[in-house]
Every structure is written in structure tokens, then in C-alpha cells.
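K.L.:
Predicted model follows, preceded by the sequence.
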Amino acid sequence: MIPPSPAARWHPDTTVAAIVVRDGRLLVVEERVGDALVLNQPAGHLEAGESLLQAVCRETLEETGWEIEPVAFVGAYQWAVPDDGREFLRMAFAARPLRHDPERRLDAPVERALWLSPQALAAEAARHRSPLVWRVVADWLAGQRFPLSAVQRL
């Protein structure tokens, strides 16, 4: 069998996202994409050499100033951007907030972090960065949780 050419290989962007809840509200980020301010979970790309759990903690801290403790794996989500076909593989985790550093500078393009009720987030569907934002929350609201042991780094 002839291996596929390098051009034929598929390489989705691997990302992590955190569902962080405090007093019934979800931690979200408002970030600038082009001229629009969109809403997203604290989320970002997996970096070389880090585990998925390390990545979700790092991204949440960088984008919100919150240190978190992951408590469950919510799910893996695959999505292709309709305009350009770019594909994402998102690993979503439920986490609890530990500490906040209000002086921490947030990573661009994040403008601010805020806490929204699930209803308020749903009402802003037109501003969600992607369909992944609500799908992950909907699964979490439905009680979808897997043990962290379901995610391994060997």
C-alpha cells in the first residue's frame, strides 16, 4: 500500500474549551474577530508537548485570568468552517473556578471575560464564535460528563 501524499493528509486544528460555572453562570470570553465582538468559551489551541488538561487550564488562565480545576470531560467535537473548510477538533472540559487574578492582562483577541447565565448565552446565539459554543454548553446542561481518565496522554 502506498502511503498518502503529504498534501492528502488531514490536520484539523486541535483545540480545548472550558465550561466553568460559578453561581449558575458560565465563564465566557468576548473576543474580536475581524470587526465583530463574538462570544466563546475560554478556548484555544493545544500546544506541542502539553496535555489536553494542561492546555485547557493554560488557555482559561490566559483568556480570563481564572485558574481552574478540570472536573470532567464533556466531549470531543468536530466542526468544519463553512466558508473555508478549515476543520477543528475541540475537546471540552467542565471545570471549577479556583482563583482569579483581576490584574492579569488577557490574551488578544479577548476583550473581556464575563459570566453569563445559560439563558443569556443562548439569547446571544448570533454572536457565538461557532456552533461549538452552544453545542458544548447544551451537552453540559444535559448532564454529559465523562471521567477525566477518559482523556490520556501517553
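P.N.:
Arrived safely, thanks for sending.

K.L.:
CA only for contacts and neighbour counts going forward, please
P.N.:
Will do.

K.L.:
how far out from the middle of the chain is the helix of greatest length in the chain?
P.N.:
The residue-count maximum for a helix in the chain (DSSP state H) belongs to helix 52-64. The chain centre lies 9 Å from the centre of helix 52-64; the measure is Cα atoms, centre = their mean, to the nearest Å.

K.L.:
Following element in sequence after that helix, please.
P.N.:
Sequence order places strand 66-80 as the next helix or strand after helix 52-64, per DSSP states H and E.

K.L.:
Show me what the longest helix of the chain is packed against.
P.N.:
Under the contact definition 3 or more Cα pairs under 8 Å, 6 or more residues apart in numbering; DSSP states H and E, helix 52-64 sits against strand 13-22, strand 43-45, strand 66-80, strand 110-116.

K.L.:
Next one for the comparison:
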Amino acid sequence: MTQCDNSTNDVWRPRVTVACVVSDGDRYLMVEEEVNGRLAYNQPAGHLDDKESLHQAAVRETREETGWTVELTHLIGVHQWRSSEHGEVIVRFTFAAKPLHHDLEQQLDTGVRRALWLTRREIADLGERLRSPMVLMTIDDWLGGQRLPLSIVGNLMPNGGNP
């Protein structure tokens, strides 16, 4: 039997990320960002921080990247993908959310040029400029009726994941 020493850095770990599909009628909240010297389009998304629940991370990332406060409504899905940007495996939890309030004074995250609302057709037309294939896939999952209860994502962190 082999023991795993978690104190070493040679244990493989995927990057855990969150994203939100935020819809307003037939439009979806998107982020235009600079990635490795090119413009890319993504849903509001980012990495899970230590001592943070997945739910909290999704709401935080949306606010930081777009200025929108949102309320999560469902889990759309969990997807695994090897990034073409850096070659690492991403495990992405994608939530559906409804927009509540937009703060026009919110400074957006570094690298984010702007937040914008686009239709599914406009998003599909971006083609290779989409940050990952998960962008359009999760919108299509949402449109296809894929909605899991938020309670499916358990949180056993002390204080609900609050730092």
C-alpha cells in the first residue's frame, strides 16, 4: 500500500473553477478579457479560493468580473477539460444565476475589458474566440433544460465556507 504525502508538491491536482450562466431573456452575461495577448470571451468564471464554498466563489467571480450581483438558482453541470492555454486539467462547476443588481462603479478584475450581454447566436459566432468549449456547451445545457438543485453541491466547510 502506498501512502500519499500531501505535503509534497508532486501530487497531481486539477484546477477547480466555477462559472455562471446568467440569463436575461435571450441574452447571456459574458466577459471580454485579455488572455495571453488575445481577446477571449467567457462566462463570468474563475478559481475557487481557499476557505470558500463553490457557491460563494461563483457569486464572487461574477461580481468581480462584471459588477453584477447574482443569485444562484441551479447547478448546470460539472465538466472536466484540459485547457489549451496552459495544458492543465480544469474541473468546472457551472451554475445558473439570475441577475439582481449592477454596480456601475465596480472595478472589474485585471484583464477584463468589459461585461456584455449576448444572444446564443452571437456567442456561437465568436467561434475560436471563446475561452473554452464549455462556454457554449453550458448555455446549450441550460437551454436544453439541464437544471440540478443547488443542494447537490454539498458544503462541509466550517462557517459555510466563509474565510
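P.N.:
Yep, it's here. Since we're looking at a predicted model, the values are computed, not measured.

K.L.:
Quantitatively, what TM-score do the chains reach?
P.N.:
After superposition, the two chains reach a TM-score (TM-score structural alignment, normalised by the length of structure 1) of 0.95; 154 aligned residues with a Cα RMSD of 1.4 Å.

K.L.:
circling back: can you put the helices and strands packed on helix 52-64 of structure 1 in a markdown table and add distance to L53 of structure 1?
P.N.:
Below are those laid out as a markdown table (distance: least, Cα to Cα, whole Å):
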| stretch | distance to L53 of structure 1 |
| --- | --- |
| strand 13-22 | 8 |
| strand 43-45 | 12 |
| strand 66-80 | 7 |
| strand 110-116 | 21 |
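
K.L.:
Can you pull up the most central residue in structure 1?
P.N.:
A17 (1.9 Å; Cα atoms, centre = their mean).

K.L.:
Please name the spatially closest residue to the alignment partner in structure 2 of that residue (chain neighbours excluded).
P.N.:
Taking TM-score structural alignment, A17 of structure 1 has A19 as its aligned residue in structure 2. Using Cα to Cα, 6 or more residues apart in numbering and skipping residues adjacent in sequence, the residue nearest A19 of structure 2 is A45, 4.0 Å away.

K.L.:
quick one: what's aligned to that neighbour in structure 1?
P.N.:
Under TM-score structural alignment, A45 of structure 2 pairs with A43 in structure 1.

K.L.:
what about its match, neighbour count?
P.N.:
Here the count is done by other Cα atoms under 10 Å, and A43 of structure 1 has 25 residues near it.

K.L.:
From H11 of structure 1, how far out is it?
P.N.:
19 Å (Cα to Cα, to the nearest Å).

K.L.:
again with A55 of structure 1
P.N.:
Relative to H11 of structure 1, and taking Cα to Cα, A55 of structure 1 is found at 18 Å.

K.L.:
who has more neighbours, those two?
P.N.:
Per other Cα under 10 Å, whichever of A55 of structure 1 and H11 has more neighbours is A55, with 22 against 10.

K.L.:
Alignment lookup: the more buried one to structure 2.
P.N.:
Using TM-score structural alignment, A55 of structure 1 pairs with A57 in structure 2.

K.L.:
is it true that its match touches D49?
P.N.:
Yes. Between A57 of structure 2 and D49 a contact is recorded at 7.0 Å, counting by Cα atoms under 8 Å.

K.L.:
who touches both of those two?
P.N.:
With contacts defined as Cα atoms under 8 Å, 6 or more residues apart in numbering, no residue is shared by A57 of structure 2 and D49.

K.L.:
what's the spacing between A48 of structure 1 and R25 of structure 1?
P.N.:
For A48 of structure 1, the distance to R25 of structure 1 - Cα to Cα - is 32 Å.

K.L.:
Could you check which of those two has the larger neighbour count?
P.N.:
Neighbour count, other Cα under 10 Å: between A48 of structure 1 and R25, R25 has more, with 17 against 7.

K.L.:
Can you tell me the closest non-neighbouring residue to the more buried one?
P.N.:
Nearest non-adjacent residue to R25 of structure 1 (Cα to Cα, 6+ apart): S117, at 4.3 Å.

K.L.:
what sits against the equivalent of R145 of structure 1 over in structure 2?
P.N.:
R145 of structure 1 maps onto R147 in structure 2, with residues paired by TM-score structural alignment. Applying Cα under 8 Å, 6+ apart to R147 of structure 2 gives the contacts 74-76.

K.L.:
Now do the longest helix of structure 1 against strand 66-80, angle only.
P.N.:
110 degrees (axes from the mean of the first three to the mean of the last three Cα atoms, to 10 degrees).

K.L.:
So which bits of helix 52-64 of structure 1 are buried?
P.N.:
Buried residues in helix 52-64 of structure 1, defined by neighbour count with 16 or more other Cα atoms under 10 Å: 52-53, 55-64.
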